[in-house]
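Trainee: quick one: sequence plus predicted model below, questions after.
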Amino acid sequence: MSIKTIILFLYLSISALAQRPAGVTKQDLDKAFAEKGARLSLRADKDLLESNESTVLSIWLLIPPKTNADDIPEGMPSEIKLPDTEISPYRITNWRIVEGGGNLITESLTASYTAPSEAPEKKIMIVSVDCEPLSPNYPKVQLLKTLYFSRNETAVVLNMPTMGIVNAKFVSNISGGIKMPDIPANLKLPPDVQAKLKAAQKMAQAQKSETNALMSNNMAIYNAKENITAVRFSDLGIQAMDGNLQTIPRMGILGISFKGKGQGSYSLIGKDVGLVFAIPSEQNAFGCSKDAKDNDHDFSCTGNVVITKDDGKSIEGYFATKVFSAVGKEVVVGSIYGKFSALKAN
């Protein structure tokens, strides 16, 4: 059984415990179902997916607000995940990918979709599912969900539900550095001057990699004495929140430190290692480190950093861990994961 299947199984097991939330009566459900499919929708927990990134798809039902004696709505409508077949007049069938490729693992009311490794032609992926009526009084309903392919060298997803942060996706591509000028072909110089100029350009080119990294928004530097690699991302722009595109600019700053260098898997759990993520405009910070432990809390990270590529000039990898923050005097817990690319300063 694959890890994706195990995760989906756990997700479904937890979801099944709460098919009908408190406050939603059978009469409320009957009223919603009376709309004959108009109040059903297919949702994804993330609409923008990177290469090989996964999202969970589920079917939601809009519950209309209660009405008073004059049939005037009171309050706001609410939404719940479609209940199981003992309550619902629909049987869920035929999950399928209509366009864009990818992979789909289905389990009745929910499915896990994984984006393709390469961008589809239109950079969209469409998933469909059928709601087959169990009663002749209801029509067959087909639901569609459009997902969008997004490619970034670095993509970080932060979840801190207690603070209203759900699937906040921050992205960036490597920038910075200095372009070395070429010697014009038609430039007439004495041979000895030309030779010195080429020698100087060659020397500058040798130092270019380190200079580019130090000026880049994504930089990795290794401290040989402490055997620690520190990776800094200083220009992460928000792309999506709770699956929706964001138009209000917010910037994030991420720092990761781990013991070792080169390709391999490195723990974030020990001493002198950790992670911090900040959103300066909102004065919010999130992080984890064994060194931050106090008498009441253990703020240790829980995951690893995996370096998948190190060609001497840049590194690529991914990470995932638990993170902590504070709301007043209360410590809150969330998670952060992502993939990255950074230039090496040394």
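Mentor: Sure, I can see it.
Trainee: please count neighbours and contacts with C-alpha atoms only from this point.
Mentor: Will do.
Trainee: would you confirm that Ile124 contacts Ser150?
Mentor: No. Counting by Cα atoms under 8 Å, Ile124 stays clear of Ser150, with 9.2 Å between them.
Trainee: skip the chain neighbours and tell me the closest residue to Ser128.
Mentor: The shortest distance from Ser128 to any non-neighbouring residue, by Cα to Cα, 6 or more residues apart in numbering, is to Leu144 (4.5 Å).
Trainee: for the protein, which helix is longest?
Mentor: helix 191-215 (DSSP state H).
Trainee: which residues sit against that one?
Mentor: 176-178, 180, 219-220, 313, 342-346 (Cα atoms under 8 Å, 6 or more residues apart in numbering).
Trainee: same thing with stretch 252-268?
Mentor: Under Cα under 8 Å, 6+ apart, the answer for stretch 252-268 is 170, 222, 226-238, 272-280, 289, 301-310.
Trainee: now do the strands in the stretch 101-250 of the chain.
Mentor: 103-107, 110-114, 124-133, 141-149, 154-160, 165-172, 218-223, 228-241, 244-245 (DSSP state E, counting those that start in this stretch).
Trainee: A further structure is provided below for comparison with the first:
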Amino acid sequence: MSFRITFLLLSLPWSLFAQKPAGWSKQDWDKAIAQKGAQLILSSNKDLLEPNETCMLSVRVLIPPKDNAEGVPEGMPTDMLLPEGEVNPYKVTNWRVVEGGGNIITESIVANYTAPGQAPAKRIMVVSVDCEPLSPNLPKVQLLKTLYFVENETAIVLNMPSMGIINAKFTNKNNGGFQMPAVPANVKLPPDVQAKMQEAQKQLAQAQKSSGYNLSAISSNAMAIYDPKQNLTATRFSELALQAMDGSLQIVPSIAILGFAYKGKDMGTFSLVGKDIGLGFAIPSSQQAFGCGKDIKDPQDNELPCTGIVTITKDDGKTMEGHFSTKIYTAVGKEIVVGSIYGKFTVMKAN
């Protein structure tokens, strides 16, 4: 069940579609239908789900590209949401989870699915839906969608629809920062080398004690540091990897950086709205930057404020866990465009 089944429709009435694709005439669309060019698919806005993460499922119609004069398809297939009401020759029924667990809440042609809190045996979840024909010359259609269970310490999702960035998922595994190299038990070092390593460890411990900071945390790829004078916690991620884009698997290591700051410390919920606080996200390789904050303004001197919060759910003195969400902005030419960013995270505490 690791594949999605779609059934090629033998014939569909013109009235199925609320509107034809841009640039298509009625004759073009009638020809596509006659050539069995339409499919129903079960689509998800995310294919990779963290524990208890929710995605939206929808029944959609796959629209083939138009043929040129030589009969060769031009462009790529597109899709549209299956229309509701009298124009729809199918009744969408019997949404269900057939493998992997989780919960589903349905509303006609769309459903919200929430992944289980623990990984299923195969680390996949399969959702099914039936499309019952309202016309005797149409087949019954059963659609399946496979979703994949993933677990990450840190998972950040960026959405900038006007730039084509949809559900770009970035992850991070803490590298622990700088550590003195360990010597295997079966390796015997010369006395002078052993003495130098012991002296280096001693100096590192003294430097850490005198500074009041956890130097391993400061040098790690995910850390938080608190400034008591400003009552400000600053959090930084320096090696975010791209894991998924537009719901599909992608692997690009160390592509992005993220930083955000808020007033307060320890556990609780903290606003990202205010002076001297905010969020910044950047993809250096593509020279893209996104952010928000009361101190950030566009060329016309308009403020680009954050709108969200940071919630710290765990603080054991060495690490913190939490989640955040906010509106963000970027410039495309002279235009300011709006998007959103949210995620869960784990960081080492520097102090």
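Mentor: Noted; the coordinates are in hand. No experiment lies behind these values; they were computed from the predicted model shown.
Trainee: buried among the contacts of stretch 252-268 of the first structure? Make that a PyMOL selection.
Mentor: Only the buried entries of these go into this PyMOL selection, using 16 or more other Cα atoms under 10 Å:
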select buried, resi 170+222+228+229+230+231+232+233+234+235+236+237+238+273+274+275+276+277+278+279+289+301+302+303+304+305+306+307+310
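Trainee: what span of the first structure is stretch 315-334 of the second structure aligned with?
Mentor: The aligned range for stretch 315-334 of the second structure in the first structure is 310-329, by TM-score structural alignment.
Trainee: if we can go back for a sec, would you format the strands of the stretch 101-250 of the first structure as TSV with distance to Pro191 of the first structure included?
Mentor: Formatted as TSV, the strands of the stretch 101-250 of the first structure follow (distance: least, Cα to Cα, whole Å):
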stretch	distance to Pro191 of the first structure
strand 103-107	62
strand 110-114	60
strand 124-133	57
strand 141-149	53
strand 154-160	46
strand 165-172	45
strand 218-223	39
strand 228-241	44
strand 244-245	58
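Trainee: nearest to Leu57 of the first structure, of the ones you listed?
Mentor: Of all these, strand 110-114 sits nearest to Leu57 of the first structure, with 5.1 Å by Cα to Cα.
Trainee: what is the closest one packed up against?
Mentor: helix 3-15, strand 54-63, strand 103-107 (3 or more Cα pairs under 8 Å, 6 or more residues apart in numbering; DSSP states H and E).
Trainee: so of those, which one's packed in deepest?
Mentor: strand 54-63 (a mean of 20; mean count of other Cα atoms under 10 Å).
Trainee: distance check, the residue nearest the centre of the first structure against Lys140 of the first structure.
Mentor: When Cα atoms, centre = their mean is applied to the first structure, the residue found nearest the centroid is Val157 (3.5 Å). Here Val157 of the first structure is placed at a distance of 37 Å from Lys140 of the first structure (Cα to Cα, to the nearest Å).
Trainee: residue contacts, the closest residue to Tyr329 of the second structure other than its chain neighbours?
Mentor: Distance criterion Cα to Cα, 6+ apart; nearest residue to Tyr329 of the second structure, sequence neighbours excluded, is Val338 at 4.6 Å. Contact analysis of Val338 of the second structure by Cα under 8 Å, 6+ apart lists 160, 327-330.
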